[in-house]
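Participant: This is a predicted model, with the sequence first.
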Amino acid sequence: MTRVEEFEQLRPLLFSIAYRILGSVSEAEDAVQETWLRYELSATRPASARAFLSAVVTRVSVDVLRSARVRREEYVGPWFPEPLLTDPYEDPAHSAELADSLSMAALLLLERLSPLERAVFVLREVFAFGFPEIASAVGRSQAACRQLAARARRHMNAGRPRFEADRKEREELAERFFDAFREGNVDGLRELLAADVSLVADSGGKAPQWARGFFGAAAVSRVLTAFLPPFVRIGGVVEPHQVNGQPGAIFRDRDGKVVNTWTLDILDGRVQAIRTVSNPDKLGHVGPVADAWAVLRETRLARSDAD
């Protein structure tokens, strides 16, 4: 097998590692490309291409994350990971860990960890790498990596909900949610929302921003049902879609361009959080991006005409 063939076979794994460390599709793709360049230029063929390439993409991602942390401190408004529609890597033996680690909620928890803790947690808890491989990847002793893994696990477990809905329950509730949403059914929506539900958007200052967000079932249900009917009247489309392995949707304008993505956190039979990503810099990989400001102006006009 040639180096190119080896690399392409492992590309899905490398991207999945990088994305979970970085929370960014574009940065993960760049990290994978940098990994290929280093592999192509290496003088010798490693005994294990998987171990070598995983170590390289981890080191590259950690370096990128350290500089990205500085930029995120200056980010305008809430910061969410870039939405991922499909994880290219599959491993039936670890499907639960892969799915759990992909959700917006899990990725935001990972943001609380140091770059090394995050890398060790991802390699160990998500991809089940052994500590010898992890130690080689992050340049620390096995003992230090075990400590990093234990510390990261404690942080992650402390932030996770105690009871999680299974996939079928999440999908059924999400279907009811979007049905009520499309119908403008305020009461139907309110029944599906947790009392302390939050609706928060990541615009990065480059798209319309919903103040600091909306909180509570009454406020969230009102803003949702006020927003959708005029959006639909101007040709907007709500396309239910799995986003980061969770129920969600892609909002498109009349030309099919992406306005934003939504993800739903569902727990105990209720929607606990709605996270939207409208920063155009984070949507290019989903498809051509709409002018969200123009869509908002047209939506508001359609709403005022209906009143």
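Facilitator: Yes, it's here. Residues are numbered from 1 along each chain as shown.

Participant: switch to C-alpha atoms for all contacts and neighbour counts from now on
Facilitator: Fine.

Participant: ok, which stretches of the stretch 151-300 of the chain are helices?
Facilitator: Taking DSSP state H, counting those that start in this stretch, the helices of the stretch 151-300 of the chain run over residues 167-183, 186-192, 217-233, 292-306.

Participant: List the contacts of the second one.
Facilitator: Okay, so that is helix 186-192. The contact list for helix 186-192, computed with CA atoms under 8 Å, 6 or more residues apart in numbering, reads 173, 177, 180, 181, 217, 218, 221, 222, 225, 269, 270, 271.

Participant: what comes up buried for it?
Facilitator: Buried residues in helix 186-192, counted by 16 or more other CA atoms under 10 Å: 186, 188, 189, 190, 191, 192.

Participant: How far does it sit from its chain's centre?
Facilitator: Remark: helix 186-192 is offset 26 Å from the chain centroid, using CA atoms, centre = their mean, to the nearest Å.

Participant: Next one for the comparison:
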Amino acid sequence: MSRTEEFEELRPLLFSIAYRILGSVSEAEDAVQETWLRFAASTTEPRSAKAFLSTTVTRISIDVLRSARARREVYVGQWLPEPLLTDPYEDPERSAELADSLSMAVLLLLERLSPLERAVFVLREVFSFGFPEIASALGRSEAACRQLAVRARRHMDAGRPRFEADRQEREELAERFFFAVREGDVQCLRELLAADAQIVGDGGGKAPQLARVVVGADNVARLLASYLPVLAKVDVTLEPCEVNGQPGAIFRDRDGKVLNTWTLDVLDGQIQTIRSVSNPDKLGHLGPVADAWAVNREANRARRSTT
């Protein structure tokens, strides 16, 4: 097998490692590309392509994450990970676990870890790498990596979100929720939302966004009920789909361009959190991006014309 073939076979794994460390599709893709360049330029044949490539992409991702942390400290508004529709890495026996590790709730929790803790957690808990492999990837002793794993697991367990175990029930709830959003049905939305439900928006200062996190079933229901009916007047459509391994949706303008995404956290038969990403810098990998400001202006005009 040629180097190109070896790399392409492992690309899904490499991207999935990088995305979970970085929470960014574009940065993960760049890390994978840099990994290929180093692999192609290597003058020695590694004993294991998987070990070489996973080590390289992990180290690159750690370096990128360290610089990204500084940028996120001055980010405008709430920072959320870039939405991902499909994880290229598949393992049927661990599909549920892999999906949970992709969720925005888990990715946000991973943000609390140091870059090394995050890398160890991803490699060990998500991809089941052995400690000798992890130690080699991080250039640390096995003992040090075990300590990093203990600390990371402690932090994650303390705040680890739980999700609806039954996938079908989760999807049926999401279907009812999106129907209520389309209909602007406040009462139905209240019943589907947890008492302390919240909606969080990430526009990055580059798209209309919530001024603050909206909390409470009644407040969230009223906001949602007023949202899509107005956007529908300017031909915005809601397309339910899986986002980051959880129920979600893509909103599109009349030309089919991506306006924003939603992801839903579902627990105990109710929706706990809705996360909306509208920062255009985080949507480009999903297709052509809409002018959210223009859509917002048109929607506001449509609202005024009917009041």
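Facilitator: Here it is on my side, so go on. Please read all numbers here as calculations on a predicted model, not as lab measurements.

Participant: so what number do they get for TM-score?
Facilitator: The TM-score (TM-score structural alignment, normalised by the length of structure 1) is 0.98; 307 aligned residues with a CA RMSD of 1.0 Å.

Participant: Tabulate the helices of the stretch 151-300 of structure 1 (CSV), appending distance to residue 66 of structure 1.
Facilitator: Compiled in CSV, the helices of the stretch 151-300 of structure 1 are given as follows (distance: least, CA to CA, whole Å):
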stretch, distance to residue 66 of structure 1
helix 167-183, 34
helix 186-192, 39
helix 217-233, 35
helix 292-306, 31
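
Participant: among those helices, which is nearest residue 71 of structure 1?
Facilitator: For the helices of the stretch 151-300 of structure 1, proximity to residue 71 of structure 1 was assessed by CA to CA; helix 292-306 is nearest, at 23.5 Å.

Participant: Nearest approach to residue 153 of structure 1 belongs to which of the helices of the stretch 151-300 of structure 1?
Facilitator: Of all the helices of the stretch 151-300 of structure 1, helix 167-183 comes closest under CA to CA, at 23.2 Å.

Participant: State which helix of structure 2 is the longest.
Facilitator: Identified as the longest helix of structure 2 according to DSSP state H is helix 49-73.

Participant: average gap between that helix and structure 1?
Facilitator: Helix 49-73 of structure 2, aligned to structure 1 and superposed, deviates on average by 0.4 Å (mean CA distance after the TM-score superposition for structure 1).

Participant: does residue 83 of structure 1 sit in a helix, a strand or a coil?
Facilitator: Following DSSP: H, G, I helix; E, B strand; the rest coil, the label given to residue 83 of structure 1 is coil.

Participant: Can you report how many residues lie near it?
Facilitator: 26 (other CA atoms under 10 Å).

Participant: Does it touch residue 245 like I think?
Facilitator: No - applying CA atoms under 8 Å, one finds residue 83 of structure 1 not in contact with residue 245, separated by 9.9 Å.

Participant: Residue 44 of structure 1: neighbour count?
Facilitator: Residue 44 of structure 1, neighbours per other CA under 10 Å, totals 8.

Participant: Quote the end-to-end distance of stretch 225-243 of structure 1.
Facilitator: Chord length of stretch 225-243 of structure 1, first to last residue, is 22 Å (CA to CA, to the nearest Å).

Participant: which residues make contact with it from outside it?
Facilitator: 83-86, 178, 181-186, 247-254, 256, 261-263, 298-300, 302-303.

Participant: What of stretch 55-71 of structure 1?
Facilitator: Contacts of stretch 55-71 of structure 1 (CA under 8 Å, 6+ apart): 14, 17-18, 21-22, 27-28, 31-32, 34-35, 115-116, 119, 133-134, 136-138.

Participant: ok, now how distant is residue 301 of structure 1 from residue 186 of structure 1?
Facilitator: 21 Å.

Participant: repeat for residue 69 of structure 1
Facilitator: 39 Å.

Participant: Residue 304 of structure 1 too?
Facilitator: From residue 304 of structure 1 to residue 186 of structure 1 the distance is 19 Å (CA to CA).

Participant: What of residue 96 of structure 1?
Facilitator: Taking CA to CA, one finds residue 96 of structure 1 at 34 Å from residue 186 of structure 1.

Participant: picking up where we left off before, and residue 73 of structure 1, which of the helices of the stretch 151-300 of structure 1 is closest to it?
Facilitator: The nearest among these, by CA to CA, is helix 292-306 at 24.5 Å.

Participant: Looking at structure 2, name the residue matched to residue 252 of structure 1.
Facilitator: In structure 2, the residue paired with residue 252 of structure 1 according to TM-score structural alignment is residue 252.

Participant: Grab the nearest non-local neighbour of its match.
Facilitator: residue 258 (4.6 Å; CA to CA, 6 or more residues apart in numbering).

Participant: Next one: that neighbour from residue 142 of structure 2, what distance?
Facilitator: From residue 258 of structure 2 to residue 142 of structure 2 the distance is 45 Å (CA to CA).
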